[in-house]
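Colleague: Structure here, sequence nowhere to be found:
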């Protein structure tokens, strides 16, 4: 995990996102033990309660699960869950505004596809 945190965003959310990134890039796979609250707190020099809040967010989303007395582990299907959620966020954040702006500029569907393909080739 990267040690840098952005002080403009809630730290617990960034902790959750960094664990998500580890799952998405394959550093953590289904059944793997996730870093503990204390390991995260020590690594980032943050309060353990803040690290716990980020981890608990992932437990609530069923990305991680707890084995009592052992630690947190990556849930079965966690990567697929994250990919599907991120695809929907991508659609909402980029595709819908792109379509709206294309309509404002009278860009046709074919022109838009051509622009995307042009970028993909470069």
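Modeller: Received, thanks. These figures come from a predicted structure and were not determined experimentally. Numbering: from 1, shown residues only.

Colleague: Only C-alpha atoms from now on, for both contacts and neighbour counts.
Modeller: OK.

Colleague: how about this structure, which residue sits the furthest from its center?
Modeller: Note on the chain: the largest C-alpha distance from the chain mean falls to residue 106, namely 33.9 Å (CA atoms, centre = their mean).

Colleague: So it versus residue 118, what's the distance?
Modeller: Distance of residue 106 to residue 118, given as CA to CA, to the nearest Å: 19 Å.

Colleague: Residue 86 now?
Modeller: 24 Å.

Colleague: Below is an additional structure, to be compared with the one above:
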């Protein structure tokens, strides 16, 4: 859980993203138990209601499910649900604004594709 608490996002969203990231990358699989709200509260020393808000949003989205008295677990369709949601968010938060700015600057589609290709090459060498 290290490294998720910062000032850029509300803590409940960071906890929600941390659990979601583990489901997306396969660290947590279908029907795996996720840490309890009490475990997260104790580890991060954050308010129980804050943790519960992030976890309950994942329950509402069908990503995790609760077994009363046992814990919370990854739902069967969790990864697909999360990927679909993250892709929509990526388009809205990154891709659409990037394309709008590129159009303002007069970039052609080919120039944008070239820049993306160049960036991929630079990232491979890191």
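Modeller: Perfect, thanks for sending it. Just so we're clear, the structure is a prediction, and the values are computed from it rather than from any experiment.

Colleague: The residue farthest from the centre of structure 1 falls within a helix, correct?
Modeller: No: counting by DSSP: H, G, I helix; E, B strand; the rest coil, residue 106 of structure 1 falls outside a helix, being coil.

Colleague: The nearest residue to residue 41 of structure 2 once chain neighbours are set aside - how many residues pack around it?
Modeller: In this structure, residue 41 of structure 2 finds its nearest non-sequential neighbour in residue 48, 5.9 Å apart by CA to CA, 6 or more residues apart in numbering. By other CA atoms under 10 Å, 15 other residues sit near residue 48 of structure 2.

Colleague: ok, residue 48 of structure 2 touching residue 37?
Modeller: Yes: checked against CA atoms under 8 Å, the pair residue 48 of structure 2 and residue 37 is within contact range at 6.9 Å.

Colleague: now the strands for structure 2?
Modeller: Taking DSSP state E, the strands of structure 2 run over residues 33-34, 64-67, 71-74.

Colleague: Can you give me the distance of residue 3 of structure 2 to residue 41 of structure 2?
Modeller: In terms of CA to CA, residue 3 of structure 2 sits 15 Å off from residue 41 of structure 2.

Colleague: between those two, which one's more packed in?
Modeller: Between residue 3 of structure 2 and residue 41, counting by other CA under 10 Å, residue 41 is the more crowded of the two (17 against 7).
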